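[1] Here is the input, now give the coordinates:
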Amino acid sequence: MRHRWEDRPVAPPPDGRPTEYLPFRQEKGAHGRPAWLKARVPDGPGYRDIRQTMRGLSLHTVCEEARCPNIGECWNNRTATFMILGNVCTRSCGFCAVLTGKPQGLDLEEPKRVAHAAKEMGLKHAVITSVNRDELPDGGASVFAATIREIRKAIPGCAVEVLTPDFKGDRDAIKTVIDAKPDTFNHNIETVPRLYPAVRPQAKYERSLEVLRYAKELDPDVLTKSGFMVGLGEVEEEIHQTMRDLREHGVDILTIGQYLRPTENHLPMARYYEPREFALLRRYALDVLGFKHVESGPLVRSSYHAHEQTEEARRGALGARA
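    The predicted model follows:
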């Protein structure tokens, strides 16, 4: 059973201002969604084909489980993020729509089905993520590695991006994934450190930074990537410090998006950020901090334009070496 957000401790902002969380009734009334925050109702031939493929192979996508607002656009562009290791998570993050509970078993044939689906869909860039499986000795790292290898076997030349849990900081688990040679290693920081007790109660900010640093240390050629949400009550300096921390830990690609409350039982939203604010954050990340690629906008999610992100970051890396 997911804990209600009222039970989550939230430290005050560093400047002493009161926390900006709004009650759910205000969010639906006076603070309704602004005009720029609209996504199309998912439909179209690509969307229907991918949905049929996923159901036929008993696969899950984070696009559906996390209620991504870009599902229609991405699926019609033949891009989907496979969610391996089932659809029940062992953690209870305050922002996430994925089910929390006790996972049942482990499907060792899943990597082959994911590769088969990716081939049927004609993917050139496959994104693999998972729920947290803290009850497994390696957190599911071996299944990530097997999935990468099966995709490589089924679709030579296909780029593979992984979005992993923190594996409780287990270096052997991180190495297992990196040794399978993903093109992009993504682990999301999700929010500023002050908000971790409410947003990611079973995670640690410094541990997530270390996961990213160690992945880059193991393979300097892998693109590392992370992302976070705004609108949870953070202040500007906290955002900038989080961005600096990520860059100092070797992160190449950054994604920044608006937090949208999945249900009344999830953390309430503090406010909507305007498009110009996302543009300013992107400029700071690129011009001041030197990230290789940044996606920043109200509907941006971790895998949004993932193929384009990787290509641009690779071009930037090659240019820097020339």
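
[2] all contacts plus neighbour counts: C-alpha atoms, from now on.
    Noted.

[3] Tell me the spacing between Arg283 and Ser226.
    Distance of Arg283 to Ser226, given as Cα to Cα, to the nearest Å: 17 Å.

[4] Looking only at neighbour counts, state which of these two leads.
    Ser226 (24 against 16; other Cα atoms under 10 Å).

[5] Strands of the protein, start to end?
    60-61, 81-84, 88-89, 99-100, 125-130, 159-163, 184-186, 223-230, 253-258, 293-296 (DSSP state E).

[6] Turn those strands into TSV, including distance to Cys68.
    What follows is the strands of the chain, written out as TSV (distance: least, Cα to Cα, whole Å):
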stretch	distance to Cys68
strand 60-61	10
strand 81-84	11
strand 88-89	17
strand 99-100	15
strand 125-130	14
strand 159-163	15
strand 184-186	17
strand 223-230	13
strand 253-258	11
strand 293-296	16
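
[7] To compare with the earlier structure, here is another sequence to fold:
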Amino acid sequence: MVTIVDTLTRTEPADKAKPRHPEKAHRPDNPVQRKPAWIRVKAPTSPVYRETQEVVRQNKLVTVCEEAGCPNIGECWSKKHASFMILGDTCTRACAFCNVRTGMPGPVDPNEPEGIARAVASMGLDHVVITSVDRDDLEDGGARHFAEVIAAIRAGAPKTTIEVLTPDFLRKEGALEIVVAAKPDVFNHNLETVPSKYLKVRPGARYFHSIRLLQRVKELDPTMFTKSGIMVGLGEERNEVLQLMDDLRTADVDFLTIGQYLQPSKKHHPVMGFVTPEEFKAYETIAYAKGFLKVSASPLTRSSHHAGEDFADLRAARAARLGR
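    Below you'll find the model as predicted:
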């Protein structure tokens, strides 16, 4: 029998049985809307899913798949795809959409790069996504740790391609340069939403700083693929999404992802509307017309979903555009 679930939950260890979002506790409860049929997912049950889970546990790793409550975890882990979250499981910011714990993070684990590399090698990953919490408490925002993780993977699994999904490194001079110098294959930084929604949805960030960060990656290394993503269903207007596409193309961003926002709990920003698959298809068509090499737009699209296949498409699209 196939079980359909509306949300994916996990049991917290006893030492983490504290409110995940104490800073959001003052928000009025927002009833979580029932999801339409097109974005419900199967509960994870496959043996390969359990194997992937065991590798993560043995290496004491944190995955954004679990921390963010990603609806695609069953599919991805059943294919031995996982996105690793470095620098701990506690974020220094309090974005209204995010399911990651907020608070004061602990010290950086110096053994984490080797643990990530072991997991990548044991899982035989062709492509890996490395992301992190925001670490505004660190002088470099965690940039050197990103570089160390990249270097460890290169040493332990040299054939694996690497995608990083970084914070904005706001007010961390020189941090971006450290990550780019480590030569990830894809540099991803998500805008998350349109600028008019930043004050409520992403209050600790600055929209045009994020645009400039992506533009700066291309200035430092024109050959590096750049990527960004947004959620829809947060109350944005269609023309705002189209302007965001233009802003990203001005920064020469190669790859755009657009997915449906799903409210993690009553304490989070409410879903203001569910975008239909037909509307997502229209966004995809427009984005390609604006010049993106790769576009992924669907209700269940997430930054790291199908990242390996998408990277292959990116390389092929660039080669075709260059006539190679």
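
[8] Out of the strands of structure 1, which gets nearest to Pro275 of structure 1?
    strand 293-296 (8.8 Å; Cα to Cα).

[9] where do the helices sit along the stretch 151-300 of structure 1?
    171-179, 196-199, 205-218, 236-248, 275-283 (DSSP state H, counting those that start in this stretch).

[10] burial count for the counterpart of Glu236 of structure 1 in structure 2?
    Using TM-score structural alignment, the equivalent of Glu236 of structure 1 in structure 2 is Arg238. The number of residues packed near Arg238 of structure 2 is 13, by other Cα under 10 Å.

[11] Distance of the closest residue to Val32 of structure 2 other than its chain neighbours relative to Val56 of structure 2?
    Leaving aside its sequence neighbours, Val32 of structure 2 sits nearest to Lys266 (Cα to Cα, 6 or more residues apart in numbering; 6.0 Å). Applying Cα to Cα, the value for Lys266 of structure 2 to Val56 of structure 2 is 29 Å.

[12] Neighbour count: the two, which is higher?
    Neighbour count, other Cα under 10 Å: between Lys266 of structure 2 and Val56, Val56 has more, with 20 against 16.

[13] ok now do Leu163 of structure 1, which residues does it touch?
    Val127, Ile128, Thr129, Ser130, Phe185, Asn186, His187, Asn188 (Cα atoms under 8 Å, 6 or more residues apart in numbering).

[14] Can you tell me the closest non-neighbouring residue to the aligned residue in structure 2 for the fifth one?
    Under the alignment (TM-score structural alignment), Phe185 of structure 1 maps onto Phe187 of structure 2. For Phe187 of structure 2, ignoring the flanking residues on the chain, the nearest one in space by Cα to Cα, 6+ apart is Thr226 at 4.9 Å.

[15] Please say which position in structure 1 the one you found maps to.
    Under TM-score structural alignment, Thr226 of structure 2 pairs with Thr224 in structure 1.

[16] Isn't its match up against Val211?
    No. Look at Thr224 of structure 1 against Val211 with Cα atoms under 8 Å: they stay out of range, at 10.2 Å.

[17] of those two, who's got more company?
    Using other Cα under 10 Å, the more surrounded residue of Thr224 of structure 1 and Val211 is Thr224, with 28 against 23.

[18] In contact with the more buried one, which residues?
    Taking Cα under 8 Å, 6+ apart as the test, what Thr224 of structure 1 contacts is Thr184, Phe185, Asn186, Leu212, Ala215, Lys216, Gly250, Val251, Asp252, Ile253.

[19] quick revisit: which one, of the strands of structure 1, ends up nearest to Arg276 of structure 1?
    Smallest distance to Arg276 of structure 1 across the strands of structure 1 (Cα to Cα): 10.1 Å, for strand 293-296.

[20] Comparing that closest one with structure 2, how large is the average distance?
    Average distance, strand 293-296 of structure 1 versus aligned residues of structure 2 after superposition (mean Cα distance after the TM-score superposition for structure 1): 0.5 Å.
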